[in-house]
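1. okay, here's the prediction I keep looking at, along with the sequence it came from:
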Amino acid sequence: MSAGFLPYGRQSIDEDDIAAVAAVLRGDWLTQGPAVEAFENALAARTGAAHAVACANGTAALHLACLALGLGPGNAVVVPSITFLATANAARYVGAEVAFADVDPDTGLMRPEDAAAAVARAQAAGWCVRALAPVHFAGQTADMAGLADVAASRGLALIEDACHAVGTQTQGADGTWAEVGACRHGGLAAFSFHPVKTIAAGEGGAVTTDDPALAERLRRFRNHGMVREPDRFTDQDLGFEPDGTARPWVYEMPEPGFNYRLTDIHSALALSQLGKLDRFAARRSRLMDLYAHRLDPLAPLVRPLARVAGCRPAWHLCVALVDFVAAGRSRGAVMAALRARGIGTQVHYVPVHRQPYYRDRYGALDLPGVEAYYARALTLPLFPAMADGDVGRVVDALAETLGIA
């Protein structure tokens, strides 16, 4: 791929992926059919969760998680400010407030002490904090054991934003490894299958959980809030014939939901891609190791994200931490120079608490770890189709642009 333009991320689609989608198009079901259930079963088996509920995208997954937990006005959710808008917006969709947390400036991850401080600030403001929403940023996991302790001591639920981390594994205190999405510490885990993620569905998402009651609520809320089981009908005249036979066409809506269903077309692609997850993760890991090796001589001006102990990441992003001030180059100028060389970059992310909506709602916040991370973040190309030599091309261009070479 060395001769062409290198975007920061892209999907890897093979002929068998195309064949899987074509088979759905030739079949009887384009949506609400067997491919959806097949993908859900495979994802549950892969993650080790009891339940996987597929949905339209990662944002829908986060929204469904908030709905399933019954979050609403008067509640608050702790969210790290280094994340995509969706993590915070999902709380606002249900009327809950967002208590923004600081992060480790070298990993972009919310730490237990960051979560505890955010809870304390929220409670001081009179909010009822109901949940923590840690983000497994770039493919590395937050300290879920520590965050689970924070949650348990305060009676909070856990929503893992695992949209970056399908395929990532973490080591427990007993030394065993578990896949992200196993919900080892309870709660729910939300995934995204956007094309730049580790596996692609086009658009798509899912939520995993071990709690059957939460799984039932997830399924109901993704389908307009409808129930079709006769034993749950409350209107006997509507739901049953005079002889007590259930009317097969009847459905009830105890409370409104959304049309967040995933189609069979997207599910077929996601299922095909899931079968390649190990290969994709291994290739991304190989590229990240090459980046670490090639970036090492550029320290301290440029460093990769710090590695998290007890984590085997299925890397989604390659974030370099660049001291633009010391280099005497603005980030915008560096990105433009790299683009001119055929190298696409991005910044993940603009701190969410600085977005106009949240700034106007909550005012200025002092989150020094967030600001230190954001000032240095630059996302470099990372996707399985990259050649080993592409890493050298990217790092050499970055070094020359920064005036290091």
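-> Okay, I see it.

2. rest of the way, CA atoms for contacts and neighbours
-> Fine.

3. regarding the residue nearest the centre of the chain, what is its secondary structure?
-> Among the residues of the chain, the one closest to the centroid is residue 163, at 1.5 Å (C-alpha atoms, centre = their mean). Put simply, residue 163 is coil when judged by DSSP: H, G, I helix; E, B strand; the rest coil.

4. from memory it sits against residue 192, does it?
-> Yes. Contact between residue 163 and residue 192 holds when scored by C-alpha atoms under 8 Å: they sit 4.5 Å apart.

5. shared neighbours, these two?
-> residue 58 (C-alpha atoms under 8 Å, 6 or more residues apart in numbering).

6. got the residue ranges for the strands in the stretch 1-150 of the chain?
-> For the stretch 1-150 of the chain, the strands defined by DSSP state E, counting those that start in this stretch cover 51-55, 75-80, 97-101, 128-132.

7. do you have the helices of the stretch 151-300 of the chain handy? List them.
-> For the stretch 151-300 of the chain, applying DSSP state H, counting those that start in this stretch gives helices covering 212-221, 236-239, 264-274, 277-295.

8. for comparison:
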Amino acid sequence: MIPYGRQDISQADIDAVVDVLKSDYLTQGPQVPLFEETVASYCGAKYGVAVNSATSALHVACLALGLGEGDWLWTSPNTFVASANCALYCGAQVDFVDINPHTYNMSVEALEHKLKQAKLSNTLPKILIPVHFAGQSCEMREIHALSLEYGFKIIEDAAHAIGGKYLGKSVGGCQYSDITVFSFHPVKIVTTGEGGIATTNQSVLAERMQLLRSHGVTREPHLMTKSLETEGAWYYQQVDLGFNYRMTEMQAALGVSQMQRVDEFVGTRKAFAKRYDELLHNLPLVLPFQHADSDSSFHLYPILIQTDLIFKTRAEVYKALREDGIGVNIHYIPVHTQPYYQKMGFAEGSFPLAEAYYQQVISIPVFHAMTLQDQNRIIELLERDLI
């Protein structure tokens, strides 16, 4: 089976993890700060806060920005459920903004229209989470301008976008946001097994997220009500309600090693994407559109099956490819159509562009270790199943 995505582990990666296993620290040692520094430096951000998953990063990011009961968070329906669930963890309410039918990212026009309506009803969001779907950045300059007008904070969900660029700068630099979140799940471009990170340029937010990822416990004198000098070197205080969201040293060491090849990983994905563009353009497909301001990292290569031009359904094409060993997948089932969200009152038809996209999309394989022979096989089977 050729999967839609897969990690690429080198001997250097293995050696980095083994070195940690032989060291004195398996957790809370030097590798996590090094990984944070490595990612933040690569992205051009001042701070990085590593955690055990991107979901955890979204959660502590929301809490650091003060999201709570009575507040609203808006995100895209074309994403994994974690982008919305993080609001519910905080006791806030969730709503969605429909997608741009070309980029499949949050539509700036739909966002502006929704903000105007929300201002009239006093339901403006406290936080907006634009999702950089498939590795292509949202139109962050325009979204940031709206944030200044309507007063919301921004968390970039860049789970797909490590190595991507926007307006010539690395995604994650937070030029147009408060916090950016990355995922390092094995199907992502860079992996730590499981893991995530939040980057920011605001020291207050970084410190707050650091506190929340580790039980709300601190030894930082300026956060404590008693001093270490009077109580003893062993002393600590819980000053907030936090979580055990810490990343391990093994994960961080793997991440540091993987980050040395992030540009190589992305370059290979871009080459495969370009070749798909060249060899699939005559098939009854809509190929991924790339916005002029964005340089995608191509975590995914989603194609839309033009079922009105063929005699098969999307489901039939999907099934045929899977049976022939091509691990295609669907990204994503719109969040608002999930039963849990429909119990909240969301209904099908609420975000028609995201729903129309979902009815046609298939993600075909793209990853660093894929070969030209793999890609030729994928193209050959697509031609067979679509013509």
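-> It's in. What you see is a predicted model, and the numbers here were worked out from it, not measured in a lab.

9. let me see the TM-score of these two.
-> Overlay of the two chains. TM-score (TM-score structural alignment, normalised by the length of the second structure): 0.96; 386 aligned residues with a C-alpha RMSD of 1.5 Å.

10. want to throw the strands of the stretch 1-150 of the first structure into TSV with distance to residue 11 of the first structure?
-> TSV is the format used below for those (distance: least, C-alpha to C-alpha, whole Å):
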stretch	distance to residue 11 of the first structure
strand 51-55	19
strand 75-80	27
strand 97-101	31
strand 128-132	31
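
11. for residue 308 of the first structure, find the nearest of the ones you listed.
-> Evaluated with C-alpha to C-alpha, the strands of the stretch 1-150 of the first structure place strand 75-80 nearest to residue 308 of the first structure, the distance being 17.0 Å.

12. now whatever residue of the first structure lines up with residue 67 of the second structure: how far from residue 208 of the first structure?
-> Under the alignment (TM-score structural alignment), residue 67 of the second structure maps onto residue 71 of the first structure. With distances taken as C-alpha to C-alpha, to the nearest Å, residue 71 of the first structure is found 18 Å from residue 208 of the first structure.

13. so these two - more neighbours on which side?
-> residue 208 (31 against 23; other C-alpha atoms under 10 Å).

14. leaving out chain neighbours, which residue sits closest to that one?
-> Spatially, and ignoring its direct neighbours in sequence, residue 208 of the first structure is nearest to residue 52 (4.3 Å; C-alpha to C-alpha, 6 or more residues apart in numbering).

15. residues near the one you found, how many?
-> For residue 52 of the first structure, using other C-alpha under 10 Å, the count is 29.

16. same check on residue 128 of the first structure?
-> Quick note: residue 128 of the first structure (other C-alpha under 10 Å) scores 17 neighbours.

17. wait, doesn't it sit right on residue 72?
-> No. Using C-alpha under 8 Å as the test, residue 128 of the first structure is too far from residue 72 to be in contact (10.4 Å).

18. who touches the counterpart of residue 284 of the first structure in the second structure in this structure?
-> Here residue 284 of the first structure is matched to residue 269 in the second structure, going by TM-score structural alignment. Listed by C-alpha under 8 Å, 6+ apart, the contact set of residue 269 of the second structure reads 297, 298, 299, 366, 367, 368.

19. rerun at 10 Å
-> 189, 263, 275, 296-301, 366-370 (C-alpha atoms under 10 Å, 6 or more residues apart in numbering).

20. how close does the counterpart of residue 299 of the second structure in the first structure get to residue 89 of the first structure?
-> Matched by TM-score structural alignment, residue 299 of the second structure corresponds to residue 316 in the first structure. Computed as C-alpha to C-alpha, the residue 316 of the first structure to residue 89 of the first structure distance reads 22 Å.

21. out of those two, which sits in the busier spot?
-> Shown here are residue 316 of the first structure and residue 89; by other C-alpha under 10 Å, residue 316 has more neighbours (25 against 19).

22. is it true that that one touches residue 165?
-> Yes. Between residue 316 of the first structure and residue 165 a contact is recorded at 6.9 Å, counting by C-alpha atoms under 10 Å.

23. tell me, what's touching these two both at once?
-> 137, 138, 139, 140, 197, 198.

24. alright, I will stop here.
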